[in-house]
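A.B. asks: Just need the structure, nothing else, for what follows:
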Amino acid sequence: MSSSLACSVCNKTQSQETDIKRCGRCRDRFYCGRDCQVSDWPTHKRTCGAVAPRSTNAPRTPMWYDKYRKCRDGSFHEGDLELITWSCVESESGIEMGWGNCDIEESADLKEKFENEYKGDQQKLFRYWPRAFRWTCCGMDAELRCCDHHGSGSKPCTCDFCRMGKPLPDSIYNEKNSSRLGLKLRRGPDPRSFKPSRARKAEAMRSLFGLQM
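C.D. replies: The predicted structure is shown next:
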């Protein structure tokens, strides 16, 4: 099965005959057409207003996830925290991940927990299963607590490759997983990140732990 955006209701995937579109208001749900969008509204309306529509002229509305933006290394996420509602077959493991970025066999239970027990409250779901969300600035799932934005952020990227002055290797950049699906991310390197001392340290540490250079 190939990785693709899928309708949040019927799971129909993107194709020449089917154009999968996001909810125009919150951008968190995907639909293959009006019928599925209308049928999903009784459930979706609980959370649709949680994400304000974008406007270039209006000030940004504070979001519940703003307090989770800071990473362990001191960097910050500058994108949105997005609930993963699509399926994806991971290229490295071959495992199919479903709604909420969990094993496809468990995704229906997680979705039911979100809709019925948490009443569509994304913050409660985040506390229970942060991997259900991804940051749109870097394609990292929220459990990882880092932001490898490779030059798209206001501050220098802190990843090893940018510090070494190298772009991401093909095996990493082309890897398919749920948290990166559909995003157009930079490959780097971020020229602001390179310093000889940082490059030597990053190379030494990656060599020590047998990581890809």
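A.B. asks: CA only for contacts and neighbour counts going forward, please
C.D. replies: OK.
A.B. asks: Give the buried residues for stretch 113-130.
C.D. replies: By neighbour count on 16 or more other CA atoms under 10 Å, the buried set for stretch 113-130 is 114, 115, 120, 122, 125, 126, 129, 130.
A.B. asks: To clarify, my last question referred to stretch 136-155.
C.D. replies: Neighbour-count burial for stretch 136-155, with 16+ other CA under 10 Å as criterion, is recorded at 136-142, 145-153.
A.B. asks: before we go on, could you also do this sequence so I can check it against the first one:
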Amino acid sequence: MPTKKCAVCKKTSGPSYQPLQKCSRCQSQVYCGRECQTADWPNHKAACKAVLTNGEPWYEAYRKCKDGTRHEGVLELITWSCPKEGTGWGHCFEEESADMKEKFEVKYGGDEKRFYNYWPQGFRWTCCGMEGDMKYGCDHHGTGKKPCTCDFCRMGQALPDRIYNEQSAGRMGLQLARGPDPRSYSASHAAMATSMRAMMGLDEASDDE
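C.D. replies: As a prediction, this is how the structure comes out:
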């Protein structure tokens, strides 16, 4: 599970175990208190300004999916390791993570928008746990403004254990809905999804594994 740390002193909590505070302007950098935030401002200033475009987060332009749905969470840079996938900072191979982090800090100056354009798979949407380079569908399973478009919600089924319990970097630390989204059920879609999933062997594994 990813652990947030103060950008300056690397503490995981503030004085007297108070929770970390996000930069009020960009909401991306975290600090244990005002002293560390003030000390970091000369370094954080450029990246902080780059986070906002016309008063909105830079990732607003990337919310729309190819199926017409929209992500409703935050596009978050993956800075933690995922042992099961063997990935580290930036969701790249663990042995390459230090170089990737240096590239983000030096070549891209800590600018998440520029880095996203270079390495979108290094980000995840907090509403569904999908990686930043996934352009089709936000599987919110009933928590979004529009009906979920995943096969399971259309079939009126909750996510099976083998999918819901999957440990991936994009889903680590998130409390995601399991569904099904009651607005999504469609008899015709359910029949089609069931047939196509069987044809492609997508549901061969037991849900109890």
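A.B. asks: quick one: contacts for the corresponding residue of structure 2 for residue 70 of structure 1?
C.D. replies: Correspondence of residue 70 of structure 1 to structure 2, assessed by TM-score structural alignment: residue 64. Applying CA atoms under 8 Å, 6 or more residues apart in numbering, we find residue 64 of structure 2 in contact with 70, 71.
A.B. asks: Report the separation between residue 64 of structure 2 and residue 134 of structure 2.
C.D. replies: Using CA to CA, to the nearest Å, residue 64 of structure 2 is found at 11 Å from residue 134 of structure 2.
A.B. asks: what is in contact with those two at once?
C.D. replies: Common contacts of residue 64 of structure 2 and residue 134, defined by CA under 8 Å, 6+ apart, are absent altogether.
A.B. asks: so the residue nearest the centre of structure 1 is in which element?
C.D. replies: The residue lying closest to the centre of structure 1 (CA atoms, centre = their mean) is residue 134, at 2.6 Å. Applying DSSP states H and E as the criterion places residue 134 of structure 1 in strand 133-135.
A.B. asks: Now the helix or strand following that strand on structure 2. Mean distance?
C.D. replies: Downstream of strand 133-135 of structure 1, the first helix or strand assigned by DSSP H and E is helix 160-164. Mean deviation of helix 160-164 of structure 1 relative to structure 2 after superposition (mean CA distance after the TM-score superposition for structure 1): 0.4 Å.
A.B. asks: Show the residue spans covered by the strands in structure 2.
C.D. replies: Assigned by DSSP state E, structure 2 shows strands spanning 21-22, 30-31, 52-53, 56-57, 75-77, 123-125.
A.B. asks: Figure out which of these is closest to residue 175 of structure 2.
C.D. replies: In terms of CA to CA, the element of the strands of structure 2 nearest to residue 175 of structure 2 is strand 123-125, at 12.5 Å.
A.B. asks: The buried residues of stretch 113-130 of structure 1: which two are farthest apart?
C.D. replies: Checking the buried residues of stretch 113-130 of structure 1 with CA to CA, the most distant pair is 115 and 130, at 16.0 Å.
A.B. asks: about what we covered before: would you turn the buried residues of stretch 113-130 of structure 1 into a markdown table with distance to residue 87 of structure 1?
C.D. replies: Formatted as a markdown table, those follow (distance: CA to CA, whole Å):
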| residue | distance to residue 87 of structure 1 |
| --- | --- |
| 114 | 17 |
| 115 | 18 |
| 120 | 19 |
| 122 | 19 |
| 125 | 18 |
| 126 | 18 |
| 129 | 16 |
| 130 | 17 |
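A.B. asks: so of the residues you listed, which ones are in helices?
C.D. replies: Using DSSP state H, the subset of the buried residues of stretch 113-130 of structure 1 located in helices is 122, 125, 126.
A.B. asks: Any chance of TSV for the residues you listed, columns distance to residue 213 of structure 1?
C.D. replies: Below are these laid out as TSV (distance: CA to CA, whole Å):
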residue	distance to residue 213 of structure 1
122	37
125	36
126	33
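A.B. asks: who does the lengthiest helix in structure 2 touch, helix- and strand-wise?
C.D. replies: Across structure 2, the longest stretch assigned as helix under DSSP H is helix 34-51. Contacts defined by 3 or more CA pairs under 8 Å, 6 or more residues apart in numbering; DSSP states H and E place helix 34-51 of structure 2 against helix 112-118.
A.B. asks: matching residues in structure 1 for the helix it packs on?
C.D. replies: Counting by TM-score structural alignment, helix 112-118 of structure 2 corresponds to 122-128 in structure 1.
A.B. asks: With stretch 146-164 of structure 2 instead?
C.D. replies: Stretch 146-164 of structure 2 corresponds to residues 155-173 in structure 1, going by TM-score structural alignment.
A.B. asks: And the contacts of that stretch?
C.D. replies: Contacts of stretch 155-173 of structure 1 (CA under 8 Å, 6+ apart): 73, 75, 147-151, 187-196, 198-200, 202-203, 213.
A.B. asks: From those residues, keep the buried residues only.
C.D. replies: In these, burial by neighbour count holds for 75, 147-151, 187-191, 193-194, 198-199, 202-203, counting by 16+ other CA under 10 Å.
A.B. asks: Okay, and which of the residues you listed map to helices?
C.D. replies: Mapping those onto helices (DSSP H) picks out 198, 199, 202, 203.
A.B. asks: Now do the same for the second one: its match in structure 2.
C.D. replies: The pairwise alignment with structure 2 assigns residue 199 of structure 1 to residue 190, based on TM-score structural alignment.
A.B. asks: which ones are touching its match?
C.D. replies: Contact analysis of residue 190 of structure 2 by CA under 8 Å, 6+ apart lists 151, 154, 155, 156.
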